[in-house]
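J.: let's see this in three dimensions:
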Amino acid sequence: MRLAFHQIDAFTQQPFSGNPAVVYRLDTWLSDNLMQQIAAEHNQAETAFVVREGEHWHIRWFTPAAEVPLCGHATLAAAHVLFEVYGEPGERLAFTCKSGALAVSRETDRLVLDFPVARVADVPVSAELERALGVPVVAAQQGNELLAVLESEQAVRACRPDFVALAQLPGLGVIITAPGEQHDFVSRYFAPAIGINEDPVTGSTHCLLVPYWAKRLGRNELKAFQCSARGGELHCRLEGERVKIAGHAILVASGTLHL
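T.: Okay, here's the model as predicted:
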């Protein structure tokens, strides 16, 4: 069996920046075990698999270690592949996944993710969280991810966490965030429990970040930057119970997997 794949750098216009994802457009689903093995072989933050089901595309995402319920950058990558490589018509792609209905639209030269707002609750700042991050935490929220608010962009950039300790905390991963110096807010995302010490640019975490910063700053249009080593810029908008996340994507590699 031969399967075509395409590697995309998402949330960037330049190769070797943003967040890489591998995309497979399949005719029918492979076994869960085989998809996990393929993701481990590519060893990227996410490998996305899409299968057409009626008018929608069913999408699933795998890290090298586990399947995840939602992923932004790999959805952006999948939409770029479907539009630009396979020539899908129209300006909007509808997706279904474990987290519900998603969509990606073309707006000028950007792709725009349409994701659900993530449900979170305020939680006390624990000593375990501060020890794992090695920096003071101003406030915290807990949902599928643990959100930690720091004092400044400098604190976010300087954070050198203990990944073993982070993996023991509740949730899929830990987001750190603070007001930005040139952006409305900045963030980083650590998920060692699912095989990703630090993700370069994470669309799905902005389902928590955008509602938090929209409320704190008093406006719904926000410009964000994820200040990982590769880095990436996200243009965000809160619309009721949905978060719109816009960014660019670029094809960097294509190939064939031989099984």
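
J.: CA atoms for contacts and neighbours, from now on please.
T.: Fine.

J.: any idea how far the residue nearest to Val164 when sequence neighbours are not counted lies from Ala21?
T.: The shortest distance from Val164 to any non-neighbouring residue, by Cα to Cα, 6 or more residues apart in numbering, is to Pro192 (7.4 Å). Pro192 sits 18 Å away from Ala21, taking Cα to Cα, to the nearest Å as the criterion.

J.: which one's more surrounded, these two?
T.: Using other Cα atoms under 10 Å as the criterion, Pro192 and Ala21 rank with Ala21 on top: 27 against 21.

J.: OK, contacts around the residue nearest to Val164?
T.: Counting by Cα atoms under 8 Å, 6 or more residues apart in numbering, Pro192 touches Phe163, Val164, Leu166, Ala167, Gly173, Glu198.

J.: ok, of those, which one's closest to Ile8?
T.: Glu198 (18.1 Å; Cα to Cα).

J.: what helix or strand is the closest one located in?
T.: For Glu198, the host element (DSSP states H and E) is strand 196-199.

J.: hang on, the earlier thing: of the contacts of Pro192, grab the buried ones for ChimeraX.
T.: The command below creates a ChimeraX selection of those among the contacts of Pro192 that count as buried (16 or more other Cα atoms under 10 Å):
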select :163,166,167,173,198
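
J.: just the ones in helices from the contacts of Pro192, please.
T.: Phe163, Val164, Leu166 (DSSP state H).

J.: for the stretch 51-200 of the chain, which segments are assigned as helices?
T.: In the stretch 51-200 of the chain, the segments counted as helices under DSSP state H, counting those that start in this stretch are 72-80, 127-133, 153-158, 163-166.

J.: hang on, the earlier thing: please report how far the residue nearest to Val164 lies from Ala178.
T.: In terms of Cα to Cα, Pro192 sits 21 Å off from Ala178.

J.: give me the number of residues near the residue lying closest to Thr177 once chain neighbours are set aside?
T.: Ranked by Cα to Cα, 6+ apart and with sequence neighbours excluded, the top spatial neighbour of Thr177 is Ser187, at 4.2 Å. With neighbours defined by other Cα under 10 Å, the count for Ser187 comes to 28.

J.: one more, please, to line up against the first structure:
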Amino acid sequence: MKAALYQVDAFADRVFEGNPAAVVPLDSWPADAVMQAIAAENNLAETAFIVPEGEGYRLRWFTPAVEVDLCGHATLATAHVLFTHLGHAAPEIRFETRSGTLAVKREGDLLSMDFPAAKPKPYPAPDAIAGALGGKPLVWLKTNNLMAVFGSEAEVAALAPDFSLLGRSLAPMNAGLIATAPGSGGIDFVSRFFAPVHGIDEDPVTGSAHCTSVPYWAKKLGKSDLVARQISKRGGTLWCSDAGERVIMRGRCADYMKAEISF
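T.: Down below sits the predicted model:
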């Protein structure tokens, strides 16, 4: 079989920043093992697969190691491919996923995603994880991921985790780890995201992590509209809104490659 593959930098104003994702549009589903092998071959944080379903699409996401329940940047990239390359004319796209129905629409030159909020709750300080992370957070919280809140952007930027130890420490809860702090210069908060359990030591820009960080910072800062910056090596900016039980995330995409794959 052959299929088109698009590689898109999501949450990026230009190529080589934001988070790269592969998008593979299909007419029907191949075996799960085939999709996992394609994702491993791509060796990107996420490969997204879509098949038409009803008025929209069924969307699935694979890291090089596992299928995941939710991925923001690959959803943004998929919507970009549909709007820009595959002729989707309606103003909104609806995706059916493991995390329910997700909608993406155009807002000027931005794409806007409507995701479920994941409001964090206090969590006892996990000493082994703190040691692997290499920092001293002020607060620990948890949803499906852990979140470590630091006092400054400099502390988050300086983190140099022991990924082997961090992965072993996070494995029992099958979680990733968000490190976050207040921002400056028009940025409300910054973050980094580590997911060695899922085969990704550090993710460049993580939409799904903002389902947790946006509700926290909206309450902390007393505002519903927030500008977030993920300060990985590549970096990326998200324009976010806290909408109660939902989180709105907006960003841009840049095309890197279109190819044809065989499998």
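
J.: TM between them?
T.: The TM-score (TM-score structural alignment, normalised by the length of the first structure) is 0.98; 259 aligned residues with a Cα RMSD of 0.9 Å.

J.: picking up where we left off before, and the counterpart of the residue nearest to Val164 of the first structure in the second structure, how far from Glu155 of the second structure?
T.: Matched across to the second structure, Pro192 of the first structure falls on Pro196, judged by TM-score structural alignment. Between Pro196 of the second structure and Glu155 of the second structure the distance is 20 Å, computed by Cα to Cα.

J.: same deal with Thr180 of the second structure?
T.: Thr180 of the second structure sits 9 Å away from Glu155 of the second structure, going by Cα to Cα.

J.: more neighbours: which of the two?
T.: Set Thr180 of the second structure next to Glu155 and count neighbours by other Cα under 10 Å: Thr180 wins out with 27 against 17.

J.: give me the aligned partner of the more buried one over in the first structure.
T.: Checking TM-score structural alignment: Thr180 of the second structure goes with Thr177.

J.: got the contact list for its match?
T.: Contact analysis of Thr177 of the first structure by Cα under 8 Å, 6+ apart lists Leu147, Ala148, Val149, Leu150, Glu153, Val156, Phe185, Val186, Ser187, Arg188.

J.: count of neighbours near the first one?
T.: A total of 28 residues lie near Leu147 of the first structure under the criterion other Cα under 10 Å.

J.: counterpart of His258 of the first structure in the second structure?
T.: By TM-score structural alignment, His258 of the first structure lines up with Ser262.

J.: again, but for Gly240 of the first structure
T.: Taking TM-score structural alignment, Gly240 of the first structure has Gly244 as its aligned residue in the second structure.

J.: and that match, how far from Phe83 of the second structure?
T.: In terms of Cα to Cα, Gly244 of the second structure sits 28 Å off from Phe83 of the second structure.

J.: which one of the two is surrounded by more residues?
T.: Phe83 (19 against 11).

J.: unless I'm mixing things up, that one is touching Ala89, no?
T.: Yes. With contact defined as Cα atoms under 8 Å, Phe83 of the second structure and Ala89 form a contacting pair (6.9 Å).

J.: show me what contacts Val22 of the first structure?
T.: Per Cα under 8 Å, 6+ apart, neighbours of Val22 of the first structure: Phe5, His6, Gln7, Ile8, His42, Gln44, Glu46, Thr47, Ala48, Ala74, Ala77.

J.: and it, what element?
T.: Using DSSP H and E, Val22 of the first structure sits within strand 19-26.

J.: so that strand versus helix 72-80, what angle?
T.: Orientation note: strand 19-26 of the first structure sits at an angle of 50 degrees relative to helix 72-80 (axes from the mean of the first three to the mean of the last three Cα atoms, to 10 degrees).

J.: which element follows strand 19-26 of the first structure toward the C-terminus?
T.: Per DSSP H and E, the first helix or strand lying C-terminal to strand 19-26 of the first structure is helix 32-42.

J.: which other residues reach that following helix?
T.: The contact list for helix 32-42 of the first structure, computed with Cα under 8 Å, 6+ apart, reads Val22, Glu46, Thr47, Phe62, Thr63, Pro64, Ala65, Ala66, Glu67.

J.: the third one and Ser17 of the first structure: what is the separation?
T.: This means Thr47 of the first structure. The gap separating Thr47 of the first structure from Ser17 of the first structure is 17 Å, by Cα to Cα.

J.: what's the answer for the fifth one, then?
T.: Here the criterion is Cα to Cα. By it, Thr63 of the first structure lies 19 Å from Ser17 of the first structure.

J.: who's more crowded, these two?
T.: For the pair Thr63 of the first structure and Ser17, the greater number of neighbours falls to Thr63 (24 against 19), based on other Cα under 10 Å.

J.: my understanding was that Ala214 of the first structure contacts Cys236; is that so?
T.: No. The criterion here is Cα under 8 Å, and Ala214 of the first structure misses it with Cys236 at 9.8 Å.

J.: shared neighbours of those two, anything?
T.: Common neighbours of Ala214 of the first structure and Cys236 (Cα under 8 Å, 6+ apart) are Asn220, Glu221, Leu222.

J.: the strands in the stretch 51-200 of the first structure, which residues?
T.: Taking DSSP state E, counting those that start in this stretch, the strands of the stretch 51-200 of the first structure run over residues 56-62, 67-68, 92-97, 100-107, 110-116, 121-123, 139-142, 146-149, 174-179, 185-191, 196-199.

J.: can you put the ones you listed in CSV and add distance to Leu251 of the first structure?
T.: Output for these, formatted as CSV (distance: least, Cα to Cα, whole Å):
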stretch, distance to Leu251 of the first structure
strand 56-62, 18
strand 67-68, 23
strand 92-97, 18
strand 100-107, 16
strand 110-116, 14
strand 121-123, 38
strand 139-142, 35
strand 146-149, 31
strand 174-179, 27
strand 185-191, 24
strand 196-199, 19
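
J.: so which of these gets nearest Ile250 of the first structure?
T.: Closest to Ile250 of the first structure of the strands of the stretch 51-200 of the first structure, according to Cα to Cα: strand 110-116, at 10.9 Å.
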